[in-house]
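> Sequence and predicted structure, then a few things I'm wondering about:
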Amino acid sequence: MAFLDHDPETFAAAATAGFVAAHGDLVRQVPGGVVRTTRSEADEVALVIGGGSGHFPAFGGLVGPGLAHGAVLGNIFASPSAHQVADVARIAEQGRGVLLSYGNYAGDVLQFNAAADRLRQSGIPVRSVAVTDDIYSAPAEEAHKRRGIAGDLVVFKVAGAAAAAGDDLDAVARVAEAANAATRSLGVAFSGCTLPGADQPLFRVPQGRMAVGLGIHGEPGIDEVDVPTARGLAELLVDRLLGEVPGGGDPRGRRVVVILNGLGSFKYEEMYVVHDEVRRVLAARGIEIADAKVGEFCTSFEMSGMSLTLFWPDEELESLWRAPARSAAYVQDGTPVAQHAVDLSEQRLAALDEHVSLPVAAEESRAYVPLVQSALAELSRTVDSHVDELGRIDAIAGDGDHGLGMQRGAHAALAAARSADGNAAGAGTVLRLAADAWADEAGGTSGALWGLILRSLADAVGDASAPSAEAVRRGVRDACDQVMTQGGAREGDKTMVDALAPFANALEGAAALPLAEAWREAADAARASAEATAAMLPRLGRARTHGAKSLGTPDPGAVSFALIVNALADLFAASLPVPAVSDAIVTA
């Protein structure tokens, strides 16, 4: 933050603890986030929302009667892990299924979808709705690619009201999807935000200028204009939002809910001035305001700016919007459904931990655990050495946190791997522990993808024997396939895949060589491919929104992958074969 010296490693956890201490009548902290302390007499569909920390009151501040039943809280500007999402959902669910809802960001989509799969496998019905209200982040014909910003509030409020009314899971999901389809937002900013522990904002806006179409994770604006008057700002926001009215047609005579959202340090008085002008502009366009909210609903630390959301409800959606609700940060007048306190000890908290006792591993597999730990230590050192540069290139067209996210994940993976000492764990189990720890602590897209990579290697290597070169190549290929399937990226999209796929292909192509030599050839291919992403335009991820701004700069995910596999090539060249152990990993 800009004012206090915070440790970024502990900031999110400390903020959650303080929030729960202040609002213990409404929320209780659980593994991965918070849940309600009360429940209605009749069981409800559980609405579980979430995303990265740094956006309060989204997401924990919107947990309470008539709103969400639980919120999953990731690290700073990073999605929570699938494990955390599943934990919160299992605690919050009441036997009628779970609706997961979150902003449409790659990391959140990956992690919440993976959690949905886990929940279904355990017999819990699940539906998901990603919020896509930001009109500047993709054209109307690609609305499914849009970011979720302050329109989160609309979807969460409508879904929470439907759940409180006793609707079933399909009905709650239906109105959530309808609310999302009826909501459009646009944000502006006069300055960027600063992450805890950082001394520079993620982006700067020149004096006298205003960024238009920014994101809530430090993504810079897509356009830039001179700072307007309050009337000019109202006209800019309203007219651009009216350029895409849900359902089309003439908006005159229609009713709209207005949400003016402060992004962190924009004064309420100034927001009210802007709101008065928004009211006048809408009236001049023949549009009736059904309801208005002015305040902070989805912030970005101390960013100076605001967003305008227009929600175009039908009669059903407006009724749900007006239904009573109470949370730490949002109150809708009326009497919510009667609540009673719930003792979470009754909710099988012990069943949350998916980790079982470590499986018995063959001696040949256990002998390679030191090498796995050394590899993770080298990986961690490599990330530490390049964390600032990874953040710098990520900030050009993204949110600037790639280096910090990789650092959190790498440190957590190493700590988890080292914790297996003395537990008779095999190489596969140690890699699996590292995978889960990376995904839990890093969050975000890179956390999800590196969790997939390490887990794929773990599954291929296993614990039953010494890891063979063939198993390592198979694990890398499986990792590449999993990353492309779950993340949706292909070569040429300017993502990690542009280094991972050439690495996997080269490793397979050098199958006749000892693994250390094959890995070196593959690492060289990954490095060259990562460098080549500088000439690409991004087609996926947050950088896609800023298009040409990333030209000349390589993709940070591809760069970090190439750095890591090249560092491991040096380690493997010096370490393989392992003394006094089978040479299975050296030869196919």
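Structure's in. What do you need?
> C-alpha from now on. contacts and neighbour counts both.
Noted.
> so Leu433 makes contact with Ser419?
No: at 9.1 Å, Leu433 does not count as touching Ser419 under the criterion of Cα atoms under 8 Å.
> who has more neighbours, these two?
More crowded of Leu433 and Ser419, by other Cα atoms under 10 Å: Leu433, with 25 against 13.
> ok, now which ones touch that one?
413, 416-417 (Cα atoms under 8 Å, 6 or more residues apart in numbering).
> Most neighbours among those residues, please name it.
Ranked by neighbours (other Cα under 10 Å), the contacts of Leu433 are led by Ala413, which has 32 neighbours.
> right, and that one touches Ala434 too?
Yes: if you go by Cα under 8 Å, Ala413 and Ala434 touch, sitting 4.0 Å apart.
> Show me which residues of the longest helix seen in the chain are buried.
Longest helix in the chain, counting residues (DSSP state H): helix 369-397. By neighbour count on 16 or more other Cα atoms under 10 Å, the buried set for helix 369-397 is 369-384, 386-397.
> Show me what it is packed against.
Contacts defined by 3 or more Cα pairs under 8 Å, 6 or more residues apart in numbering; DSSP states H and E place helix 369-397 against helix 402-419, helix 427-442, helix 556-575.
> go again using 6 Å as the cut-off
For helix 369-397, the helices and strands in contact under the criterion 3 or more Cα pairs under 6 Å, 6 or more residues apart in numbering; DSSP states H and E are helix 402-419, helix 556-575.
> for comparison:
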Amino acid sequence: MLFNDPKTFREDMLKGYVAAYPDYVVEVPGGVARATKMPEGKIAVINGGGSGHYPAFCGIIGDGFMDATVVGNVFTSPSTEDVLGVARSVEQGTGVFIVGGNYAGDKMNFNMARDRLIEDGIDARSFFITDDVASATTDEIEKRRGNVGTFMVFKAAGAAAAAGVSFDDLVRITTKANDRTRTMSVGFRGCTLPGADEPLFHVPHGKMEIGQGIHGEPGVGEGDLASAAEVAELLVDRVLAEAPADDSKRIAVILDGLGSTKYEELFVVWGTVRQLLEDKGYTLVEPLVGEFVTSLDMEGIALAVEYLDDELETYWSAPCDTASFRKGASSMASGERKVYAELTEQADTFEKGSEASEKAADYIVDAFARMQTAIADAEEELAKIDGVAGDGDHGRGMVKGSTFAAEAAKDAREKGAAAGSVLKEAGRAWAAKAGGTSGVLWGSALEAAGAVVGDQADAYDAQVAADAVKAAYEKMLSLGGAHRGDKTMLDALIPFGEALEAAAGEGKSLEDAWATAAEIAQKAAEDTANMVPKVGRARPAAERSLGTPDAGAISMALCIRTVLPTE
């Protein structure tokens, strides 16, 4: 695929997108927002997620749809700061509704931003879409991820907000749309991240992936490559299997190409899909065939169905005007332009630390530099490990996070920050710039550790380090919902913290205690190969991950080892 620099793909894409559609969108901190003013009294509805899905998510901003989009790196959740930047840009005193797919990173960052908006006196609520039938059973429907059906739920939320409904009704309508939307997909070829040499997953010749996700997550199984009619039957059977008890027999339908499937191929499949649905007694209301939620250059097909009632049909058919999708007459070009306030950065100031803290700060800056180099060298391997059952973006996310953290640590130290403040600034940069689940977890953990380390200690020994590491993993536990044994980075960090605590109790020096505990962390990370993931994007393909360690645990152990210089 085409790019200038993989590290700036998101930024370069947004710059070009805004230049292509100036009547529709402008860039704001954290993403893009509508170029025209919202009607007075309207609740601001924003969506968000990683890049790589156009027209979703940023392509559907405009009258009758979204008011703004929080845009993360490719396949990576936007950061909390990104969500706040977008929400504050469009909020006009009547509340902000934040809607996204049901992914761990999106949930953490969106909910943290929501809570901070509420603290500021803004009525903010969040909602997460669960339309993908392949990602969990009906008994665990709350664990399902978002897929192509997100487009339908976004449309319901945007149209309802444009109609001026109350916030409670807006949430009710969005919830109903989600509850009545189902998606099933098949894949023929995996997608390739900018700068990567290989796709995130390979489909063997003569096979097709069944139920893959929109971030390149492998599906729940493989099947023999089928004919267009057979693919259509598989998709229809899976989405109709969960028809609601009060099925009106009127449905909205999307047949989506995911990125590389040709329109001619879609039309061949659509002929059978439509016939099968009509044979089942369904009336198709304004069906769509094309690309609406994609996955970079993935080759595949997804079928999404929304089971309509009178209310949902009204919002599905309601007019809208966006850069990528329109129903009815154009309205955005004639709207009054909105002028967004420019944000001004405040200069950082730091209190002078103790002599020991100043010395420790220098060491921490060097440690982050070593960490950045080690992660960059391991990026490709981390991506391969993550791609076995996940979406393969862990290496890229860790490179961005460690790079920005190292830069922030160095900058803070040059401005006089001592040890604790350096850690906090590095954590804030990691969370804000890397995004994703690991971004917010790493960032929050570093901030928690920095609070323990502080800037005024007379000395830093193994016990202080153990206390800081404990604060870090306790923060991760409170945020992520994962536990030891769930096959995550915690399976390396917690054993490391416990070993560090034990070594400190034995009176070992900080350097010796850290070295001993680092070996235990490495062994614990390797042992995750014997676990199956219980949370995150890898969970639906859990059995595939057996025999492969967790990428987050491996990168955690690597970072721990690089804290100590090799010379």
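The structure has been received and is ready for your questions. All figures in this text were calculated on a predicted structure; none of them were measured in a lab.
> Kindly provide the TM-score of these chains.
Overlay of the two chains. TM-score (TM-score structural alignment, normalised by the length of the second structure): 0.95; 562 aligned residues with a Cα RMSD of 1.9 Å.
> just to revisit the earlier point, cool, now which of the contacts of Leu433 of the first structure survive the switch to the second structure?
When you map the contacts of Leu433 of the first structure onto the second structure and apply both residues aligned by TM-score structural alignment, their matches' Cα atoms under 8 Å, the shared contacts are 413, 416-417.
> Kindly present those as JSON lines, with separate columns for distance to Glu44 of the first structure.
What follows is those, written out as JSON lines (distance: Cα to Cα, whole Å):
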{"residue": "Ala413", "distance to Glu44 of the first structure": "37"}
{"residue": "Ala416", "distance to Glu44 of the first structure": "37"}
{"residue": "Ala417", "distance to Glu44 of the first structure": "40"}
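> And the residues you listed, which is closest to Thr37 of the first structure?
Ranked by distance to Thr37 of the first structure (Cα to Cα), those are led by Ala416 at 31.8 Å.
> With adjacent residues omitted, what lies nearest to the equivalent of that closest one over in the second structure?
Taking TM-score structural alignment, the alignment pairs Ala416 of the first structure with Ala408 from the second structure. Nearest non-adjacent residue to Ala408 of the second structure, counting by Cα to Cα, 6 or more residues apart in numbering: Ala426, 5.2 Å away.
> Tell me which residue of the first structure lines up with the one you found.
Checking with TM-score structural alignment, Ala426 of the second structure has Ala434 as its match.
> Could you look up the SS state of the aligned partner of Tyr473 of the second structure in the first structure?
Mapped onto the first structure by TM-score structural alignment, Tyr473 of the second structure lines up with Cys480. Secondary structure state of Cys480 of the first structure, per DSSP: H, G, I helix; E, B strand; the rest coil, is helix.
> now the one 10 residues further on
The local conformation at Arg490 of the first structure, judged by three-state DSSP, is coil.
> tell me the contacts of it?
Contacts here follow Cα atoms under 6 Å, 6 or more residues apart in numbering; on that basis Arg490 of the first structure touches nothing.
> From Ala328 of the first structure, how far out is it?
Distance, Arg490 of the first structure to Ala328 of the first structure, using Cα to Cα, to the nearest Å: 42 Å.
> what does Arg240 of the first structure give?
Distance from Arg240 of the first structure to Ala328 of the first structure, by Cα to Cα: 32 Å.
> Give me the more crowded residue out of these two.
Ranked by neighbour count (other Cα under 10 Å), Arg240 of the first structure and Ala328 place Ala328 first, with 19 against 14.
> Show me what the more buried one aligns to in the second structure.
Checking TM-score structural alignment: Ala328 of the first structure goes with Ala323.
> How about the contacts made by its match?
Gly59.
> ok, the most centrally placed residue in the first structure - contacts?
By Cα atoms, centre = their mean, the first structure has its centre lying nearest to Ser79, at 2.6 Å. Residues near Ser79 of the first structure by Cα under 6 Å, 6+ apart: 51-52, 107-108, 443-444.
> Out of the residues you listed, which are shared with the second structure?
Here is what carries over to the second structure from those, by both residues aligned by TM-score structural alignment, their matches' Cα atoms under 6 Å: 51-52, 107-108, 443-444.
> Closest to Ala150 of the first structure out of these?
For those, the nearest to Ala150 of the first structure is Gly51 (12.9 Å; Cα to Cα).
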